[in-house]
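In: Sequence and computational prediction follow.
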Amino acid sequence: MKLAILDDYFDTLRTLPCFSKLEGQEVTVFNDRAESTDELVERLQDFDAVVLFRERTKVTKELLDRLPKLKLISQRSGYPHVDMEACTANGVLLCSNMHAGTPSYAAAEHTLALILASARQIPAQMASLREGAWQMGVGKTLRGRTLGLYGYGRIGGAVAGYAKALGMKVVYWASETSRERARQDGETVAESREAFFSGCDVVSLHLRLVPTTRGIVTENDLAAMKPGSIFVNTSRAGLIREGALLEGLNAGRPGFAAIDVFDKEPVTDPGDPLVNHPNMVATPHIGFVTEDEFELQFSDIFDQVVAYADGKPINMINPEVCEG
């Protein structure tokens, strides 16, 4: 089977133990990013299967309609970047292990890193030191402050554990069902949505991006936050109404933000106003970018490729493709 692996920017996958699972397949690894549909079509037209590197490449109807040889897309986790209707219409099977039982500890650790970096002004303090100006301001201690987690899932739970170890109080907000589950688990749930945003020193998003959660955080939510609060997003940019975060920072509520995700990725404009905001700590979607996390994720992804090649596909999102 001819297999293409897209967007492995640093040619990391060949170095992982799990890469040996692809022995016997005809594998081509692309390290650069295809910037247009035409370029993707030219690149992928002779392949039977494609491995996606998270959401670095969008799989659109236009692309799928022009790839008649393609039969399999293998990836891990959610798939808001994949046109599922077009996959099914074109006979392309999507296999994706949703890893229901395991959090991304890499993403949870990165969330904590962003909170610490923002609270202690680490990027700005580093810049001041390099400019010969020594200290540039006064940070905040996290112990005794309140972390609000929007969403009651695996990654948020890992972040909660780290925060509690630092002496922070943890409060949740989520869907009604998830709030009830949190209460049953003995966790603290905010009395209301407004109380959640207005009462927390740090608010961190941990939700899947689906149609019902797109734009779930509004201008009014951010405006309710404390002037000195920190808003954190390592989940998906689409959870926030477009433009609302920059507007909120300019208005001083929240006081600071720390993000790893953007509305349009990659961000390549060095003058991007959100990246360059003085009260922002930003990283280029690296929450999942560790060797350890890659080994976990791509072990599953390559298992799906091998299973398909053996005629026994697993983790099928649109199994009707195989039933037709």
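Out: All right, it came through fine.
In: use CA for all of it now, contacts and neighbours both
Out: OK.
In: From one end of stretch 171-179 to the other, what's the distance?
Out: 10 Å (CA to CA, to the nearest Å).
In: List the buried residues of that stretch.
Out: Val171, Tyr172, Trp173, Ala174, Ser178, Arg179 (16 or more other CA atoms under 10 Å).
In: mind listing which of the residues you listed are in strands?
Out: Counting by DSSP state E, the buried residues of stretch 171-179 place Val171, Tyr172, Trp173 in strands.
In: Any chance of CSV for those, columns distance to Asp300?
Out: Listed next are those as CSV, based on distance: CA to CA, whole Å:
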residue, distance to Asp300
Val171, 33
Tyr172, 31
Trp173, 31
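In: Please identify which of those is nearest to Ala223.
Out: Taking CA to CA as the measure, Ala223 lies nearest Trp173 of those, at 16.9 Å.
In: How about the closest one: what's its closest non-neighbour residue?
Out: Tyr150 (4.8 Å; CA to CA, 6 or more residues apart in numbering).
In: let's bring in a second model and compare:
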Amino acid sequence: MSIGKVVTTENNEISQDGAFVRQTNRFDTPFGNEPGLLPIESGRYRLIWAAICPWAHRQMIAIKLLGLEDVISVGKVSPIRTPHGWEFSLDPNGVDPVLGIRYLPEIYAKTDPEYSGRATVPTVVDVKTGKVVNNDYFRLTNYWETVFKPFHKAGAPDLYPEHLRTEIDELNDVIFHEVNNGVYKAGFARTQKAYEDAYHLVFNQLDKLEQRLSQSRYLFGDKITDSDIRLYVTLARFDVAYYSAFNTNRNRIIDYPNLWGYARDLYQIPAFGDTTDFDAIKKGYFLGNNAHNPYDILPLGPDTSNWKTPHNRDKQFSSVN
């Protein structure tokens, strides 16, 4: 069924029935060794990310788990998106030291002067050409996991094992539409029906994932996969931001015994926890350009020290590990 023409503004993409419709990715050429693909080279690419953004966060988790920190250079923008777009205000003089830009849209304009969409994170820039080559957040972790394998550190986990790829892809699609992007559908809805539809979509799926995680330590047994990275980034943002900022307030993640234990289990792995900045997440969602917060009130809670408490999932599932 058609959802109607999409009305695009600087801040959102809304259909005529009030539903949020995320813009498509403009730069989606795959990485690979075949002609026409983005060549696999160490030191050639720069990943731009923001600590607020779940799509960007999962790139950093994968890169750290796989040991690609010296292969892919990283630039970081402020979590508070400005009316001019993502800003490199965290860097000296407010300029990315490699790209020499203040705002991310500058390099999108250089790459394609006709581009009229939002400049998004994650963005991968070819430092040889100084142009954007990929902002396909949905597939990007899969490239780090597969074609960049020659650069993986010794003992790196297989996050995208061949025998599970069909199942992982199917679950990733559900996680994206019903959880990752589901919270945005609720938060950016412009009609009651669109909001309620998204609200139920999110919590119906969280209920299913709660049940699934009562049976195994991770989504696919006792080994972390790409799917765990994708689910984690939403769980990490849920109680501190989505619950109140996006009105997804039937339950908190802390109210789900298995999801909460699972989230803490992952958080206590350095690649997950060290890249999770709860303060930046709150600032981005409550003070950013898309926030519905005219007085810029930054919530004090919730207390996030409980993310370091024992999860006991290693013991709970020790008999099957």
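Out: It's in. Here the structure is a predicted model, which is why all the values come from computation and not from measurement.
In: Just give the TM-score of the two.
Out: Once superposed, chain against chain, the TM-score is 0.27 (TM-score structural alignment, normalised by the length of structure 2); 142 aligned residues with a CA RMSD of 6.1 Å.
In: quick one on the thing from earlier: my read: the residue nearest to Trp173 of structure 1 touches Leu205, true?
Out: Yes. Using CA atoms under 8 Å, Tyr150 of structure 1 is in contact with Leu205, at 4.9 Å.
In: Which of the two has more residues huddled nearby?
Out: Neighbour totals were compared for Tyr150 of structure 1 and Leu205, and Leu205 leads with 26 against 21 (other CA atoms under 10 Å).
In: Can you tell me how far that one is from Glu180 of structure 1?
Out: From Leu205 of structure 1 to Glu180 of structure 1 the distance is 18 Å (CA to CA).
In: What about Arg212 of structure 2, how many residues nearby?
Out: Applying other CA under 10 Å, I find that Arg212 of structure 2 has 16 neighbouring residues.
In: any idea how far it is from Gln205 of structure 2?
Out: 10 Å.
In: name the element Tyr232 of structure 2 belongs to?
Out: helix 226-237 (DSSP states H and E).
In: Same check on Asp197 of structure 2?
Out: Assigned by DSSP H and E, Asp197 of structure 2 belongs to helix 192-212.
In: ok, now Leu114 of structure 1?
Out: For Leu114 of structure 1, the host element (DSSP H and E) is helix 105-119.
In: Could you do Ala4 of structure 1 as well?
Out: Counting by DSSP H and E, Ala4 of structure 1 is part of strand 2-5.
In: does Gly75 of structure 2 count as helix, strand or coil?
Out: Assigned by DSSP: H, G, I helix; E, B strand; the rest coil, the conformation of Gly75 of structure 2 is strand.
In: pretty sure it contacts Trp49?
Out: Yes. In this structure, Gly75 of structure 2 is within contact of Trp49 by CA under 8 Å, at 6.4 Å.
In: When these two are compared, which one has more neighbours?
Out: Neighbours were counted for Gly75 of structure 2 and for Trp49 using other CA under 10 Å; Trp49 has more, 26 against 20.
In: does that one really touch Ser73, like I thought?
Out: No. Contact between Trp49 of structure 2 and Ser73 fails when scored by CA under 8 Å: they sit 10.9 Å apart.
In: For Glu196 of structure 2, which residues are in contact?
Out: The contact partners of Glu196 of structure 2, taken as CA atoms under 8 Å, 6 or more residues apart in numbering, are Ala186.
In: now it: how far from Gly284 of structure 2?
Out: With CA to CA as the criterion, Glu196 of structure 2 and Gly284 of structure 2 are 24 Å apart.
In: Ala245 of structure 2 too?
Out: 11 Å.
In: Over to Val133 of structure 2?
Out: 25 Å.
In: quick check, nearest of the buried residues of stretch 171-179 of structure 1 to Arg43 of structure 1?
Out: Ala174 (41.8 Å).
In: nearest residue to Gln211 of structure 2 other than its sequence neighbours?
Out: Asn258 (7.7 Å).
In: my guess is that neighbour meets Glu210, correct?
Out: Yes. With contact defined as CA under 8 Å, Asn258 of structure 2 reaches Glu210; the gap is 5.6 Å.
In: ok, the two, which is more surrounded?
Out: Taking other CA under 10 Å, Asn258 of structure 2 and Glu210 do not tie; Asn258 has more neighbours (22 against 17).
In: now for the helix or strand that contains that one, which elements pack on it?
Out: Take DSSP H and E as the rule and Asn258 of structure 2 turns out to sit in helix 257-267. Helices and strands touching helix 257-267 of structure 2, by 3 or more CA pairs under 8 Å, 6 or more residues apart in numbering; DSSP states H and E, are helix 192-212, helix 226-237, helix 270-273, helix 313-316.
In: what's the closest of those helices to Thr141 of structure 2?
Out: helix 226-237 (7.5 Å).
In: next helix or strand past the closest one?
Out: For helix 226-237 of structure 2, the following helix or strand on the C-terminal side (DSSP H and E) is helix 243-245.
In: May I see the buried residues of that next one?
Out: Tyr243, Ala245.
In: And it, what does it pack against?
Out: Against helix 243-245 of structure 2 (3+ CA pairs under 8 Å, 6+ apart) you get no helix or strand.
In: neighbours around the nearest residue to Val159 of structure 1 once chain neighbours are set aside, how many?
Out: Nearest residue to Val159 of structure 1 in three dimensions, chain neighbours excluded: Ala108, at 5.2 Å (CA to CA, 6+ apart). Applying other CA under 10 Å, we find 23 residues neighbouring Ala108 of structure 1.
In: Would you agree Ala108 of structure 1 is in contact with Gly156?
Out: Yes. Look at Ala108 of structure 1 against Gly156 with CA under 8 Å: they come within range, at 7.1 Å.
In: Would you mind stating the distance between Asp314 of structure 2 and Asp226 of structure 2?
Out: For Asp314 of structure 2, the distance to Asp226 of structure 2 - CA to CA - is 19 Å.
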